[in-house]
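Trainee: the following comprises the amino acid sequence and a computationally predicted model.
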Amino acid sequence: MMRRAYLLLPLLLALAGCGDSNVQEVRNWMKEVDAQTQPTVQPLSEPKKFVPFAYAPVEQTDPFNPNKLLTELAKARPGGGLQPDTNRRKEFLEGFPLDAMKMVGTMEKDRQMYGLLQIDRTVYQVRPGQHAGQNFGLITSVSEDAIAVKEIVQDAAGDWVERMSKLELQESKENTK
């Protein structure tokens, strides 16, 4: 019996804590503070008046017309109308990029200097005036240590510009030993 009394004692103490002891005081205090407190809300400013823009496409240029844009770009191009000749027949060496070509030597035939270009395992003779490379390259000069190539490429704006490249003589491994 005593044992039951000890078990019920904590239960009775827990239930006593749930009583309405000081809750009424807190509720009265909250009502007082709520009655005395006045909220301060700043008024919103008036919204700005929207004035729509009336676009008259008949009187002005349509900014989204691609034909008008291309016409204006063509007028403003500083390239002077430089373009590659796409109607001429391509030469054999125009099928390879310049970085796949290696200058391996020179030779002179009939007082004309020829450059020797190696592509894969084949060696080709080239002279000024011939075309080489995939960017409309024209060989402008051949010297003992380099072949100069003038390429016509498009820049970021789409204009055709000239770019000078040089294929320099590659020292063979047999000569360095």
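Mentor: Cool, the structure landed. Numbering: from 1, shown residues only.
Trainee: C-alpha only now, for contacts and for neighbours.
Mentor: Fine.
Trainee: looks to me like Gly158 is in a helix.
Mentor: No - using DSSP: H, G, I helix; E, B strand; the rest coil, the secondary structure at Gly158 is coil, not a helix.
Trainee: put this next to the first one:
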Amino acid sequence: MYRYGVLILAGALLLGCRANDEPIRDFIAQAHDEAKARVEPLQEQYEFVADEFVMTSDRIPFLRPRPEQADKSTGESKNCWQPTHNRKQMPLERYPLEQLSMKGILGGGKQLWALIYTPEGQLFKIREGHYIGLNSGKVLRVSQKSIEIEEVLPDGVGCWLKRSVTLPLLTTDSVV
């Protein structure tokens, strides 16, 4: 009896496997049909049209242009003020004025020294006649609240202009 039970069970299992006897190719074709992606078509390719090059001057466009030399004379022969560049540069002339800050003063009476901090945290003391900033700024006056500086700037045609700048004393109240 035990043998018959095993045979019946094996037969039932084999009959159950016959239920899904579709060929594998049909299954794959059906899976591909159902899984098709819906992709929007791409926009039309932009077509670049280059303009034709037309030479409008005698200058060759592939060579570096030379500065115009309307006046071949140097600024020294002009009738305008020229700075003297033969002096030794001071340490505070390596920094723009925006990066320097006045933190205090020393001295009294006629001679006041200003305490200037650099971006690296170095402390320098300067007085009237010293130079500060990138534009050859000469210290004209040191007061209790600021330093008056006269900077020298080129005007582009060989002469130089003077500009007054004030570097204020930074107090703990003025720091934001």
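Mentor: Here it is on my side, so go on. Just so we're clear, the structure is a prediction, and the values are computed from it rather than from any experiment.
Trainee: can you give the structural similarity as a TM-score?
Mentor: In this superposition the chains share a TM-score of 0.52, using TM-score structural alignment, normalised by the length of the second structure; 107 aligned residues with a Cα RMSD of 2.8 Å.
Trainee: which position in the first structure aligns with Phe124 of the second structure?
Mentor: For Phe124 of the second structure, the aligned residue in the first structure is Tyr124 (criterion: TM-score structural alignment).
Trainee: now swap in Ile149 of the second structure and tell me
Mentor: In the first structure, Ile149 of the second structure lands on Val149 (TM-score structural alignment).
Trainee: only the buried residues of the helix or strand containing that match, if you could.
Mentor: Per DSSP states H and E, Val149 of the first structure falls inside strand 146-154. Residues 146-153 are the ones in strand 146-154 of the first structure that count as buried (16 or more other Cα atoms under 10 Å).
Trainee: would you turn those residues into JSON lines with distance to Tyr6 of the first structure?
Mentor: Shown next, in JSON lines, are the buried residues of strand 146-154 of the first structure (distance: Cα to Cα, whole Å):
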{"residue": "Ala146", "distance to Tyr6 of the first structure": "108"}
{"residue": "Ile147", "distance to Tyr6 of the first structure": "108"}
{"residue": "Ala148", "distance to Tyr6 of the first structure": "108"}
{"residue": "Val149", "distance to Tyr6 of the first structure": "106"}
{"residue": "Lys150", "distance to Tyr6 of the first structure": "106"}
{"residue": "Glu151", "distance to Tyr6 of the first structure": "103"}
{"residue": "Ile152", "distance to Tyr6 of the first structure": "103"}
{"residue": "Val153", "distance to Tyr6 of the first structure": "99"}
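Trainee: ok, those vs Met101 of the first structure, which is closest?
Mentor: In terms of Cα to Cα, no member of these lies closer to Met101 of the first structure than Ile147, at 10.9 Å.
Trainee: so how far is Lys102 of the first structure from the closest one?
Mentor: Using Cα to Cα, to the nearest Å, Ile147 of the first structure is found at 10 Å from Lys102 of the first structure.
Trainee: between those two, which contacts overlap?
Mentor: The contact sets of Ile147 of the first structure and Lys102 overlap at 167-168 (Cα atoms under 8 Å, 6 or more residues apart in numbering).
Trainee: could you pull out the helices for the first structure?
Mentor: 2-17, 23-36, 66-76, 173-176 (DSSP state H).
Trainee: for the most centrally placed residue in the first structure, what are its contacts?
Mentor: The centroid of the first structure falls nearest to Ala156 when counting by Cα atoms, centre = their mean (11.8 Å). By Cα under 8 Å, 6+ apart, no residues touch Ala156 of the first structure.
Trainee: tell me how many other residues crowd Asp26 of the second structure.
Mentor: Neighbours of Asp26 of the second structure under the rule other Cα atoms under 10 Å: 9.
Trainee: picking up where we left off before, for the helices of the first structure, which one sits closest to Phe96 of the first structure?
Mentor: helix 173-176 (24.0 Å).
Trainee: from the middle of its chain, how far away would the closest one be?
Mentor: 43 Å (Cα atoms, centre = their mean, to the nearest Å).
Trainee: how much space between the closest residue in space to Gln154 of the first structure that isn't next to it in sequence and Thr86 of the first structure?
Mentor: Counting by Cα to Cα, 6 or more residues apart in numbering, Gln154 of the first structure lies nearest to Trp160, which is 4.4 Å off, once chain neighbours are set aside. According to Cα to Cα, Trp160 of the first structure and Thr86 of the first structure sit 13 Å apart.
Trainee: contacts only, for Glu76 of the second structure.
Mentor: 82, 158.
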